[in-house]
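Participant: sequence unknown, structure follows:
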């Protein structure tokens, strides 16, 4: 499992930008900048839609004012779902990234098997990444939402 001080593994992601499919790599998203990455078990799921993403939408400007170059939301969903979910929540200030094959999520050891409702998904977490290196990492215990929310991360900055 990834830890504070670890370097993020190279992976391919999917993202819709201006209606076009793009496939940014780890270095494209995290290289040479300070990024707040938060991951959710799935787009349009209850806690993710009612609290996690909306918190970051509401506090994006304050978070960026603390020296964060970009905020990235990741889920084991495809780029189309992530784009639709971002639009549904007016998440213009947040990069909505799909890890459809869970390549990145598995590589950092933060995957979970939810075969009953969705297959491999991401654990809920938030991290500060500085030039591809993990500066801070908050992983939620299963079924919890206490340490990866926007308010907690803002206070930590």
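Facilitator: Great, that's in hand. These figures come from a predicted structure and were not determined experimentally. Numbers count the residues shown, from 1 in each chain.
Participant: can we go C-alpha only for contacts and neighbour counts from here?
Facilitator: Noted.
Participant: contacting residues for residue 97?
Facilitator: Counting by C-alpha atoms under 8 Å, 6 or more residues apart in numbering, residue 97 makes contact with 13-15, 72-75, 79, 82.
Participant: what about versus this one:
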């Protein structure tokens, strides 16, 4: 599993924009920027839709005011699903990224097998990445939602 002080691995994530499909390399996403990246097990799932993403939507301005250039959400879903979920959640300030084949999630070592629920998914986590290097990482215990929420990350940014 990735740790604080390590570089984000090279991977490609997808985003559906008004101009069409965009492939983002992690090198470009994180270079010379300070990014909050959070991951959810799946778009449109209960905790993800009722608490995780909405918290980042509500606190986006405060997070950016704390020195963050980009807030990004990633899930092992395709870019079409992530785009639809972002629209449904009014997440216009959040970069909604699809990791459809879980290659990024696996490179981070943060995958989990949910078996009948959906197969390989991401663990729930949040991290701060400064110029491609992880400076803060909170990974949730199984079925928990305590340390990857927007409020906890905002508190860490203010510390």
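Facilitator: Noted; the coordinates are in hand. Predicted model, so just to flag it, every value in this text is computed and none were measured.
Participant: Tabulate the contacts of residue 97 of the first structure (a markdown table), appending distance to residue 139 of the first structure and neighbour count.
Facilitator: Shown next, in a markdown table, are the contacts of residue 97 of the first structure (distance: C-alpha to C-alpha, whole Å; neighbours: other C-alpha atoms under 10 Å):
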| residue | distance to residue 139 of the first structure | neighbour count |
| --- | --- | --- |
| 13 | 21 | 24 |
| 14 | 23 | 22 |
| 15 | 24 | 22 |
| 72 | 16 | 19 |
| 73 | 14 | 23 |
| 74 | 14 | 30 |
| 75 | 14 | 25 |
| 79 | 24 | 25 |
| 82 | 21 | 26 |
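Participant: Can you list which of these carry over to the second structure?
Facilitator: Counting by both residues aligned by TM-score structural alignment, their matches' C-alpha atoms under 8 Å, the second structure reproduces these contacts from these: 13-15, 72-75, 79, 82.
Participant: helices and strands around the biggest helix by length in the second structure, which ones?
Facilitator: In the second structure, taking DSSP state H as the definition, the longest helix is helix 53-65. Helix 53-65 of the second structure sits against strand 70-75, helix 150-158, with contacts defined as 3 or more C-alpha pairs under 8 Å, 6 or more residues apart in numbering; DSSP states H and E.
Participant: 6 Å instead, please
Facilitator: Packing partners of helix 53-65 of the second structure (3 or more C-alpha pairs under 6 Å, 6 or more residues apart in numbering; DSSP states H and E): helix 150-158.
Participant: tell me the SS of the residue in the second structure sticking out farthest from the centre?
Facilitator: Note on the second structure: the largest C-alpha distance from the chain mean falls to residue 116, namely 23.1 Å (C-alpha atoms, centre = their mean). Here residue 116 of the second structure is helix, with the state taken from DSSP: H, G, I helix; E, B strand; the rest coil.
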